[in-house]
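>>> what shape does this take:
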Amino acid sequence: MTADERAASPDRRTGLVRAVDLADVLVYLVVLNLAVQLVPAILSESFTLTLLTAVLLKGVLEVVVRVKTRARRRLGEARTPRARVVAALLLWLVLVGSKLVVLELVALSFGDAVHLGGFVSVTGLIAVLLLARAAVRRLLAPEVPATDGSPDAGRLAGHGTFGE
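A predicted model of the protein is given here:
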């Protein structure tokens, strides 16, 4: 492992916040502020509340992505029709339930000061948040030098930093 890989390793924390987490929160902040400006159903009374909402969404979406990944893996590993149906229902529950959890957590945390609209607007918002996060991570991920001629040379690296 090189010095750069050790420094970027998720289990070696030199600061209070990993760079990838800070980048995610900043992306969420930009997307949320744009949504507040462009979508009438999405409201935030102040920049500070939007920043706190971005931090809350970062935490919630990290958990949701992990649970969704497990549910998708379980669906892929299901061998019997009954197991497939149960896994598909679990995945559907995670996908739908996560939007309701986001709405409820924002309501409990910020009351009427922040409103993310209803189910449809929060679904669209979360999709845009995750797409923007993926785009920024792809943009910021370092490229592997294409020196060995292998098919993997030149592809994006950094699974412990900006990769997913």
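>>> all contacts plus neighbour counts: C-alpha atoms, from now on.
Fine.
>>> please report the distance of Leu103 from Ala88.
As judged by Cα to Cα, to the nearest Å, Leu103 and Ala88 stand 23 Å apart.
>>> ignore the last one, Leu32
Counting by Cα to Cα, the separation of Leu32 from Ala88 is 31 Å.
>>> more neighbours: the two, which one.
The residue with more neighbours, out of Leu32 and Ala88, is Leu32; 26 against 18, by other Cα atoms under 10 Å.
>>> element containing the more buried one?
helix 19-38 (DSSP states H and E).
>>> next, the structure of the following sequence, for comparison with the previous one:
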Amino acid sequence: MPRINATDLVDVLVYAAVLAIFAELFPEVISESFLVSLLTAVVLKVVLEIVIRLKSAVVARLKGADSARVRVVSVLCLIGVGAGSKALILWLTDLVFGDAVYLGGFFAVTLLVVSLIAARAGVRRIIQ
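Presented below is the predicted three-dimensional model:
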């Protein structure tokens, strides 16, 4: 079982803050309480870690591709992981939290994920 380190905790707090900002600014994003937002941030952290690892593997395969077929398949996989990750986030939050959390539609989740990753990168840059 992987250990939780300080960076993971900082990521979850950053994700909770970004989620709270989205819930404040966008009426279609709903999180009923701070605890639910914090738990949603944990779910987002887990899903985004998996997605980042998948995307990294696909990009590495794309960079090492020696044929056009491998490049095309890699690009299609990259698109699939990108779109599938948003659908996975929507499905998991609905499954785990039901009506307590609503992250909006596909485009709102896409903007949320981009914001989460940008905030994570910014905070990690500040820490280092």
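>>> please state their TM-score.
The TM-score (TM-score structural alignment, normalised by the length of the second structure) is 0.96; 127 aligned residues with a Cα RMSD of 1.1 Å.
>>> circling back to that earlier point, over in the second structure, find the residue span the helix holding Leu32 of the first structure aligns onto.
Mapped onto the second structure using TM-score structural alignment, helix 19-38 of the first structure spans residues 6-25.
>>> contacts for the matching stretch, please.
29-31, 37-38, 40-42, 44-45, 112, 115-116, 119-120, 123 (Cα atoms under 8 Å, 6 or more residues apart in numbering).
>>> show me where the second structure has its helices.
Taking DSSP state H to define them, one finds helices in the second structure at 6-25, 34-63, 68-97, 106-127.
>>> can you tell me what Gly59 of the first structure aligns to in the second structure?
Under TM-score structural alignment, Gly59 of the first structure pairs with Val46 in the second structure.
>>> ugh, wrong one, Ala3 of the first structure
So Ala3 of the first structure corresponds to nothing, using TM-score structural alignment.
>>> against Val20 of the first structure, how distant is Ala3 of the first structure?
Note on Ala3 of the first structure: its distance to Val20 of the first structure, by Cα to Cα, is 18 Å.
>>> also Glu104 of the first structure?
Distance from Glu104 of the first structure to Val20 of the first structure, by Cα to Cα: 26 Å.
>>> how about Leu89 of the first structure?
Leu89 of the first structure is 32 Å from Val20 of the first structure, by Cα to Cα.
>>> cool, and Lys99 of the first structure?
In terms of Cα to Cα, Lys99 of the first structure sits 23 Å off from Val20 of the first structure.
>>> returning to what we had before: got a ChimeraX select line for the buried ones in the contacts of stretch 6-25 of the second structure?
To isolate the buried members of the contacts of stretch 6-25 of the second structure in ChimeraX, using 16 or more other Cα atoms under 10 Å:
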select :29,30,31,37,38,40,41,42,44,45,112,115,116,119,120
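>>> just the contacts of stretch 6-25 of the second structure now: which is nearest Leu95 of the second structure?
Nearest to Leu95 of the second structure among these is Thr40, at 11.5 Å by Cα to Cα.
>>> counterpart of Val94 of the first structure in the second structure?
Counting by TM-score structural alignment, Val94 of the first structure lines up with Val81 in the second structure.
>>> what's the end-to-end length of stretch 91-104 of the second structure?
End-to-end for stretch 91-104 of the second structure, by Cα to Cα: 12 Å.
>>> average gap between the match of helix 19-38 of the first structure and the first structure?
For stretch 6-25 of the second structure, the mean deviation from the first structure after alignment is 0.4 Å (mean Cα distance after the TM-score superposition for the first structure).
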